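Q: The sequence isn't on hand, but the structure is:
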């Protein structure tokens, strides 16, 4: 049963508080001063393509995010492209995740633990970051929360075929959003082991899990052929494991405070595997191929929130006999204190500086600096995302390096001409605008085409204007007198 709170003569479900809390945190500063960074720009520009163009692109690149792109295409069609349309799905998804965590904590450890878990999720730094991100990771977290709630319900109550089907369908949907989310299955298996589940639950879980995995398998196999997309991820180092170690230490402490009888379903039995197994599995996978990015296991924060909620619930329960009135204030005081303590970081995550760059700010500079007849170049070619997200700002500029558009080539950045053709096209221009990365985030030029661009600009052109803003840079070059 779900606990309720009294509001006048009405009784509202307790999960409503974390849902509204997380929703408020997500809507707070949602536009980030009308900034969009490079990962979100990929979502934006793909969402504005037609469905056939999206399918064409997925056959070449980014198949792993195909379902998400189609979803965002539908939302852009219905509500128009904007930072709100881009990010609101993540806000709503994380609010749903907070509600589910609350219900799980309430059922396993009481209303105070559930409420603490739901409030904690919205305040976790990782959740705060992806809460306002136009990418699929918050949606995956919501699906993981729903599937975990379904598993808890099935282990507590009688097994219902429809609920197991819903469990398998939710895991399948998460896998189609990002197949690395299937790491939730070994986490749930660990919960079954911990609680000494019988043959019936194990059999039904295995069938549901196998069906979900089978449904995702074609995507896994196909996307493995596009593995160059993650070739930029650095190899795993000891330094990269400090964060997971800290999280596991905090979660382990929370689990120690929840000491249920052997085989008993508890927040420790659910939360600790949900936190630890995806983190450790991703570390193991990264020893074979570098894949260690915190966003791939964002859903593991659900486990951390559950364990934090358990610790708070235990604190309230211990204090209640001696301080019955004061104990009622422990949870709101802790939540308020955490909010104040995290305020600098919370504000930072809602500023454009929280991301490596801003696609829209440099587009405004291009609009201001361009003149009739100017050409434009992008180094690297991926910085063409600025023009794809803000095409109106580039009206009148000729993209002299581009051979095949992103839509025609089925790529994110288009296909550029060969180095010799780019060189010849540049030498025919009087003024060229170069859109690239700001100095502090720029990587060394490596592609042959980009080396030719840099060489011709250095030898034949003079920089007359140079603007850098939020990780991006636009430089105006004029041809030197012959």
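A: Sure, I can see it. Because the structure is predicted, anything quoted here is derived from the model rather than measured. Numbers count the residues shown, from 1 in each chain.
Q: C-alpha only now, for contacts and for neighbours.
A: Will do.
Q: what ranges do the helices span in the stretch 251-400 of the chain?
A: 267-288, 301-319, 324-327, 330-341, 343-349, 359-369, 385-389 (DSSP state H, counting those that start in this stretch).
Q: of all those helices, which lies closest to residue 131?
A: Residue 131 lies closest, by C-alpha to C-alpha, to one member of the helices of the stretch 251-400 of the chain: helix 343-349, at 10.0 Å.
Q: Number of residues surrounding residue 458?
A: Look at residue 458: counted by other C-alpha atoms under 10 Å, it has 12 neighbours.
Q: scratch that, residue 368 is what I was asking about
A: Other residues close to residue 368 by other C-alpha under 10 Å number 10.
Q: separation between it and residue 122?
A: Applying C-alpha to C-alpha, to the nearest Å, the value for residue 368 to residue 122 is 40 Å.
Q: and if you look at residue 182?
A: Distance from residue 182 to residue 122, by C-alpha to C-alpha: 23 Å.
Q: These two: who's more crowded?
A: Per other C-alpha under 10 Å, whichever of residue 182 and residue 122 has more neighbours is residue 122, with 26 against 20.
Q: which one of the helices of the stretch 251-400 of the chain lies closest to residue 193?
A: Residue 193 lies closest to helix 267-288 among these, at 9.0 Å (C-alpha to C-alpha).
Q: Kindly reformat the helices of the stretch 251-400 of the chain as TSV containing distance to residue 42.
A: Output for those, formatted as TSV (distance: least, C-alpha to C-alpha, whole Å):
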stretch	distance to residue 42
helix 267-288	24
helix 301-319	25
helix 324-327	48
helix 330-341	32
helix 343-349	20
helix 359-369	10
helix 385-389	7
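Q: ok, which stretches of this structure are strands?
A: For the chain, applying DSSP state E gives strands covering 4-7, 10-13, 375-379, 398-399, 402-404, 415-416, 431-437, 461-469, 472-479.
Q: contact partners of the first one?
A: With C-alpha atoms under 8 Å, 6 or more residues apart in numbering as the contact definition, strand 4-7 has outside contacts at 11-14.
Q: Which among these count as buried?
A: residue 14 (16 or more other C-alpha atoms under 10 Å).
Q: quick one: which of the contacts of strand 4-7 is nearest residue 467?
A: Nearest to residue 467 among the contacts of strand 4-7: residue 14, at 51.1 Å, using C-alpha to C-alpha.
Q: Nearest spatial neighbour of the closest one, chain-adjacent residues omitted?
A: residue 4 (4.9 Å; C-alpha to C-alpha, 6 or more residues apart in numbering).
Q: What degree of burial does that neighbour show, as a neighbour count?
A: Neighbour tally, residue 4, other C-alpha under 10 Å: 14.
Q: wait, what's in contact with the residue most central in space within the chain?
A: Nearest residue to the geometric centre of the chain (C-alpha atoms, centre = their mean): residue 137, 3.4 Å. Residue 137 makes contact with 90, 130, 178, 295-296, 298-299 under the criterion C-alpha under 8 Å, 6+ apart.
Q: structure B:
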């Protein structure tokens, strides 16, 4: 008997294998990470830091480059990216935060590739999921700031450090140098990860003179790439004076950099690493001690340097500066979980996701950003209720992140057709993100020509502005409240 096989025999297994390759690819996983991060990203109002990003990014490139000579040189790379982005996609919260969500996806793909190239394929997806659900990752991915981009750059710099060290070739070292240089230009403290990159580059093979020279040249090239930003930023140290008010304690060093306020998640992750990792300490951890060293440098060195610097020299630490270490934290958890049975691994991963869920949901609420002031609520109230030609006064004193005037920077279109009574000159000339405002006497003179003025003050109030209105014949006619601010219409 002759067996006749149809032309399709073997096609199903081939198709199944192709699907596995697609759905298991690092970039497909990264795409899922971007989509998951972007969900709900448009719900929270902008906050002060994002308003600063927008004010810098809106400037013409020549003006931007002039501005950063005085302030925020460390943000110029990201601002240039956002400048081009908003020219195409606009300034909605979803659009402006989208590059950060994309960066999370790119970083996630890098985590998958890195773990697989470290010879731990079982840990790759676990590490990727842990990375995506870390509250710090999710916060960065839903914020118009540079931290997600920095994280993506350092993750891929780590991948290419490993590749360059494993396979000699100028091309790999060049990619590593460019990625490291861009990371440092985007966030200067990314240079603290160079020792971790060195450890990865020397992870495989013999440490010979040729490899050391190539590594040294690549690191030097990275510094040269970042040099314009590094040199300019060195003269702007006074702009981070606010770091003097940042607490440095066990919470801000061990919990907040990775888990934000979700201490229970930090406790769970620590337990997984300690308990599960201890079970496999005799074999994988010891057998891969070079890998452990590289991850330890990535995870611990930046925090150690910044904390010690703050305690012994000058304040340089805030928890979000350790965003660049989140991939290492995820990889450590992934390697620990990979050593247990598959069923147990899935249970542990599900527990991590569930533990992270409350924080991920909270940061996607209207007041999910720091400070708790609803800048969008302020802008919308005036946009919908003010009449063309009405004046407005937005309090601009006290803690920067609580100032109602930040709403004008975040949502300028909402104030179109209204009179900015206190305005004297643009922030472009102040060396800061605050406009020049008139003094009390000049303000009262201007108020005498107004008939209706909208006053927005923080919950703590602003007696000086109220006194100016009363002194020029105004009385409150209508009052509303949004989170963090009181909005009052004053009329004659």
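A: Noted; the coordinates are in hand. Only a predicted model underlies this, so the values are computations on that prediction, with no experimental measurement involved.
Q: For residue 348 of the first structure, see how far away the residue nearest to the centre of the first structure is.
A: 20 Å.
Q: go on, residue 289 of the first structure?
A: If you measure residue 289 of the first structure against residue 348 of the first structure using C-alpha to C-alpha, the figure is 32 Å.
Q: Residue 415 of the first structure too?
A: Distance from residue 415 of the first structure to residue 348 of the first structure, by C-alpha to C-alpha: 36 Å.
Q: Residue 31 of the first structure now?
A: From residue 31 of the first structure to residue 348 of the first structure the distance is 13 Å (C-alpha to C-alpha).
Q: of these two, who's got more company?
A: More crowded of residue 31 of the first structure and residue 348, by other C-alpha under 10 Å: residue 31, with 19 against 15.
Q: Tell me the spacing between the more buried one and residue 95 of the first structure.
A: For residue 31 of the first structure, the distance to residue 95 of the first structure - C-alpha to C-alpha - is 18 Å.
Q: Next: residue 63 of the first structure.
A: 27 Å.
Q: neighbour count winner among those two?
A: Taking other C-alpha under 10 Å, residue 63 of the first structure and residue 95 do not tie; residue 95 has more neighbours (29 against 24).
Q: Now for the equivalent of the more buried one over in the second structure: which residues touch it?
A: Counting by TM-score structural alignment, residue 95 of the first structure lines up with residue 105 in the second structure. By C-alpha under 8 Å, 6+ apart, residue 105 of the second structure lies in contact with 27, 29-34.
Q: If we use 10 Å, what do you get?
A: 26-38, 99, 111, 128, 132, 141, 148, 152 (C-alpha atoms under 10 Å, 6 or more residues apart in numbering).
Q: go on, residue 130 of the first structure?
A: With C-alpha under 10 Å, 6+ apart, residue 130 of the first structure has these contacts: 26, 87, 90-91, 94, 136-139, 141, 295, 298, 349.
Q: Alignment lookup: it to the second structure.
A: Using TM-score structural alignment, residue 130 of the first structure lines up with residue 140 in the second structure.
Q: quick one: that match and residue 326 of the second structure, what's the gap?
A: For residue 140 of the second structure relative to residue 326 of the second structure (C-alpha to C-alpha), the value is 11 Å.
Q: shared neighbours, these two?
A: residue 151.
Q: and the strands of the first structure as TSV, adding distance to residue 318 of the first structure?
A: Output for those, formatted as TSV (distance: least, C-alpha to C-alpha, whole Å):
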stretch	distance to residue 318 of the first structure
strand 4-7	22
strand 10-13	25
strand 375-379	61
strand 398-399	68
strand 402-404	67
strand 415-416	65
strand 431-437	55
strand 461-469	53
strand 472-479	54
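Q: closest to residue 202 of the first structure out of those strands?
A: strand 10-13 (31.2 Å).
Q: Now for the nearest residue to the match of residue 95 of the first structure once chain neighbours are set aside: which residues touch it?
A: Using C-alpha to C-alpha, 6+ apart and skipping residues adjacent in sequence, the residue nearest residue 105 of the second structure is residue 30, 4.1 Å away. By C-alpha under 10 Å, 6+ apart, the residues touching residue 30 of the second structure are 36, 102-112, 128, 132.
Q: Which of those residues has the largest number of neighbours?
A: Of the contacts of residue 30 of the second structure, with other C-alpha under 10 Å as the count, residue 108 tops at 35 neighbours.
Q: Skipping its backbone neighbours, what lies nearest it in space?
A: residue 30 (5.2 Å).
Q: ok, that neighbour to residue 18 of the second structure distance?
A: Taken as C-alpha to C-alpha, the span from residue 30 of the second structure to residue 18 of the second structure is 18 Å.
Q: Equivalent analysis for residue 208 of the second structure, please.
A: The value you get for residue 208 of the second structure to residue 18 of the second structure, if C-alpha to C-alpha is used, is 40 Å.
Q: So for these two, which sits in the more crowded spot?
A: Counted by other C-alpha under 10 Å, residue 208 of the second structure and residue 18 do not tie: residue 18 has more neighbours, with 12 against 9.
Q: so which of the contacts of residue 137 of the first structure is the most crowded?
A: Busiest of the contacts of residue 137 of the first structure [other C-alpha under 10 Å] is residue 299, holding 30 neighbours.
Q: what's the nearest residue to it if we skip its chain neighbours?
A: In this structure, residue 299 of the first structure finds its nearest non-sequential neighbour in residue 141, 4.3 Å apart by C-alpha to C-alpha, 6+ apart.
Q: Tell me the counterpart of that neighbour in the second structure.
A: In the second structure, residue 141 of the first structure lands on residue 151 (TM-score structural alignment).
Q: residue contacts, the counterpart of residue 352 of the first structure in the second structure?
A: Under the alignment (TM-score structural alignment), residue 352 of the first structure maps onto residue 366 of the second structure. By C-alpha under 10 Å, 6+ apart, residue 366 of the second structure lies in contact with 40-46, 372-374, 376-377, 483.
Q: what do you get for residue 39 of the first structure?
A: Residue 39 of the first structure neighbours (C-alpha under 10 Å, 6+ apart): 133-135, 355-357, 359, 385.
Q: Which residue of the second structure sits opposite it in the alignment?
A: Matched to the second structure by TM-score structural alignment, residue 39 of the first structure sits across from residue 49.
Q: how much space between its match and residue 73 of the second structure?
A: Note on residue 49 of the second structure: its distance to residue 73 of the second structure, by C-alpha to C-alpha, is 15 Å.
Q: Repeat that for residue 377 of the second structure.
A: 31 Å.
Q: got it, and residue 316 of the second structure?
A: Taking C-alpha to C-alpha, one finds residue 316 of the second structure at 16 Å from residue 73 of the second structure.
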